[in-house]
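> My questions concern the predicted model and sequence given below.
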Amino acid sequence: MPFSSSKYWLGAFAAPMLSGAASAQPAAFDFDSLKGRPNLNQTVLGTSGKWSLEKLLALTQAEGMALWKTLPAVALAEMNGHYLGLGPDAKDEVYQKNYAAYMFSETSPRGYWLGKAFRPLTATTGEGYNRWRFAGGRIDRNLRMATRMGTSLIDGKPAFIMDYSAFNKTTLTDEVRKLDDFIYLGAATTDAGGGKRSKPAFFILVGPTDEWVGPKTKP
């Protein structure tokens, strides 16, 4: 099935390789020169035009969770395909570095987190997995979950639920709500004992970027 340019938007950012560029070494760059620059509207996502990639990455964890609590649940049938995953906290550099070391590193035990994938199985249930890249280009599709519409463990309102305990020995649960077409905000918690949940970890999903493939673990 051909991909719609509006739906599978990531391919538009694939730059052509110039002749001889593969052997060239990048020049040293002063990253401090980028600090404090306003650049919030360059990569517009969704259909409303209100949200860009830069704006999403400028959110803090607290801002993301406050926004998440105002949103409606995304319909189960809408979550179908692969989704890019992001984990911003714009004002906490320590959090950013630790998150990157754990979730965005090919040398970490998990690998580099590419995002999640979903497909509906019935009108009320579905399944999904996470995608990870490792050194050498290997992609693992694992950390599976069962999906359903349900009541949030965080605020008691409707949410799209990812239940990891269906396939793994874990109490991890993700809950997703819709910010805009193709932009979804998520909150991850675990059992903290005494009927309580851990502090939510805010994340973002953008997509679908391509179609469902199916889970596959490393050899």
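Structure's in. What do you need?
> Could you use CA atoms for every contact and neighbour count after this?
Fine.
> any idea how far Asp155 is from the residue minimising distance to the centre of the chain?
Compute the mean C-alpha point of the chain, and by Cα atoms, centre = their mean the closest residue is Gly85, 2.0 Å away. Using Cα to Cα, to the nearest Å, Gly85 is found at 23 Å from Asp155.
> Who are the contact partners of the residue nearest to the centre of the chain?
Counting by Cα atoms under 8 Å, 6 or more residues apart in numbering, Gly85 makes contact with Trp113, Leu114, Gly115, Lys116, Phe203, Ile204, Leu205, Val206.
> Kindly reformat those residues as CSV and extend each row with distance to Lys169 and secondary structure.
Below are those laid out as CSV (distance: Cα to Cα, whole Å; DSSP: H, G, I helix; E, B strand; the rest coil):
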residue, distance to Lys169, secondary structure
Trp113, 20, strand
Leu114, 22, strand
Gly115, 21, strand
Lys116, 19, strand
Phe203, 22, strand
Ile204, 24, strand
Leu205, 24, strand
Val206, 27, strand
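> What about those residues, which one has the most neighbours?
Among the contacts of Gly85, the one with the most neighbours (other Cα atoms under 10 Å) is Lys116, at 25 neighbours.
> ok, structure two:
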Amino acid sequence: MQKNFTEEDLLQLSVAELLDLFRTLNSPSIEEMDGEYAAYLLAQPNWLADKIGHITLDNPFRRWLSKAFRPVDTTTGRGYNTFLKEHRVVQCYPMMTMIAPSRFDNQPAYQLVYRQFHSICGSINMVDEIRRVSPNLYLGIGTYGFTHHQRHIPYPFLLKGPHTPYRGDIGRKRDVFQISSRDIPKLF
């Protein structure tokens, strides 16, 4: 019988333990992921990734608040991240979403593909994978990089919610975009 993991449990797990747990979880559906979900970094693969993650996502100038999603149709969705900048909530880093095989175990995962849109996340080939831990609690594994090896280093985070409705689509799509093995390696 699988343990019912809480947010507090996830905060105590190592990257290896989080990846092991991720492999036991199911993907949420496109329809399920609708609204803004509070986002938090979990254990990172090394001390440098931990420091860079916290400096990038939780600093005095802007603090990472959430990831948000909406279904577009039965197979795809849209999304963005929110940050608190001064006293305003700002949306950035748009993404397309879909269900596709995970790069970590070839099982279905809710995938966030940033490269469809112009942003720094798209430029570094960021793809996040999400699975449901329990109702309103999700484990995400972020990846990015320019080589096969870099794109297989797991950067775990958690999502809670939804707590707020989706605010609206943002971003400018790349003129020529086609999903490739760089984004979802198990599709090809």
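Happy to help now that I have it. Just so it is clear, the structure is predicted and the values come from calculations on it, not from any experiment.
> picking up where we left off before, a markdown table please, covering the contacts of Gly85 of structure 1 and showing distance to Ala73 of structure 1.
Below are the contacts of Gly85 of structure 1 laid out as a markdown table (distance: Cα to Cα, whole Å):
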| residue | distance to Ala73 of structure 1 |
| --- | --- |
| Trp113 | 24 |
| Leu114 | 23 |
| Gly115 | 19 |
| Lys116 | 17 |
| Phe203 | 15 |
| Ile204 | 14 |
| Leu205 | 14 |
| Val206 | 15 |
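> which of the residues you listed does structure 2 keep?
Counting by both residues aligned by TM-score structural alignment, their matches' Cα atoms under 8 Å, structure 2 reproduces these contacts from those: Trp113, Leu114, Gly115, Lys116, Phe203, Ile204, Leu205, Val206.
> Now do the same for the first one: its match in structure 2.
It refers to Trp113 of structure 1. Applying TM-score structural alignment, one finds that Trp113 of structure 1 aligns to Trp64 in structure 2.
> distance of its match from Glu8 of structure 2?
From Trp64 of structure 2 to Glu8 of structure 2 the distance is 19 Å (Cα to Cα).
> what does Ile30 of structure 2 give?
Counting by Cα to Cα - Ile30 of structure 2 and Glu8 of structure 2 are separated by 26 Å.
> And Ser14 of structure 2, by the same measure?
Counting by Cα to Cα, the gap from Ser14 of structure 2 to Glu8 of structure 2 is 13 Å.
> Look at the two and report which has more neighbours.
Legend: neighbour count by other Cα under 10 Å for Ser14 of structure 2 and Glu8, higher for Ser14 (15 against 8).
> What sits closest to the more buried one if chain neighbours are left out?
Nearest non-adjacent residue to Ser14 of structure 2, counting by Cα to Cα, 6 or more residues apart in numbering: Ala43, 5.7 Å away.
> Give me the three-state assignment for the equivalent of that neighbour over in structure 1.
Correspondence of Ala43 of structure 2 to structure 1, assessed by TM-score structural alignment: Asp89. What DSSP: H, G, I helix; E, B strand; the rest coil gives for Asp89 of structure 1 is coil.
> mind checking the end-to-end distance for stretch 55-64 of structure 2?
11 Å.
> List the contacts of it.
Ala39, Tyr40, Asn81, Thr82, Phe83, Leu84, Lys85, Glu86.
> How about stretch 73-88 of structure 2?
Residues contacting stretch 73-88 of structure 2 (Cα under 8 Å, 6+ apart): 30-31, 61-72, 89-99, 112, 169-170.
> Can you give me the buried ones in it?
Neighbour-count burial for stretch 73-88 of structure 2 flags Thr76, Gly77, Arg78, Gly79, Tyr80, Asn81, Thr82, Phe83, Leu84 (criterion: 16 or more other Cα atoms under 10 Å).
> Now secondary structure and distance to Leu21 of structure 2 too, for the residues you listed, in TSV please.
What follows is the buried residues of stretch 73-88 of structure 2, written out as TSV (DSSP: H, G, I helix; E, B strand; the rest coil; distance: Cα to Cα, whole Å):
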residue	secondary structure	distance to Leu21 of structure 2
Thr76	strand	25
Gly77	strand	25
Arg78	strand	26
Gly79	strand	25
Tyr80	strand	25
Asn81	strand	24
Thr82	strand	26
Phe83	strand	28
Leu84	strand	30
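> How far off centre is stretch 16-26 of structure 2?
Its chain's C-alpha centre and that of stretch 16-26 of structure 2 lie 15 Å apart, by Cα atoms, centre = their mean, to the nearest Å.
> residues in structure 1 matched by that stretch, start to end?
Residues 62-72 of structure 1 are matched to stretch 16-26 of structure 2 when aligned by TM-score structural alignment.
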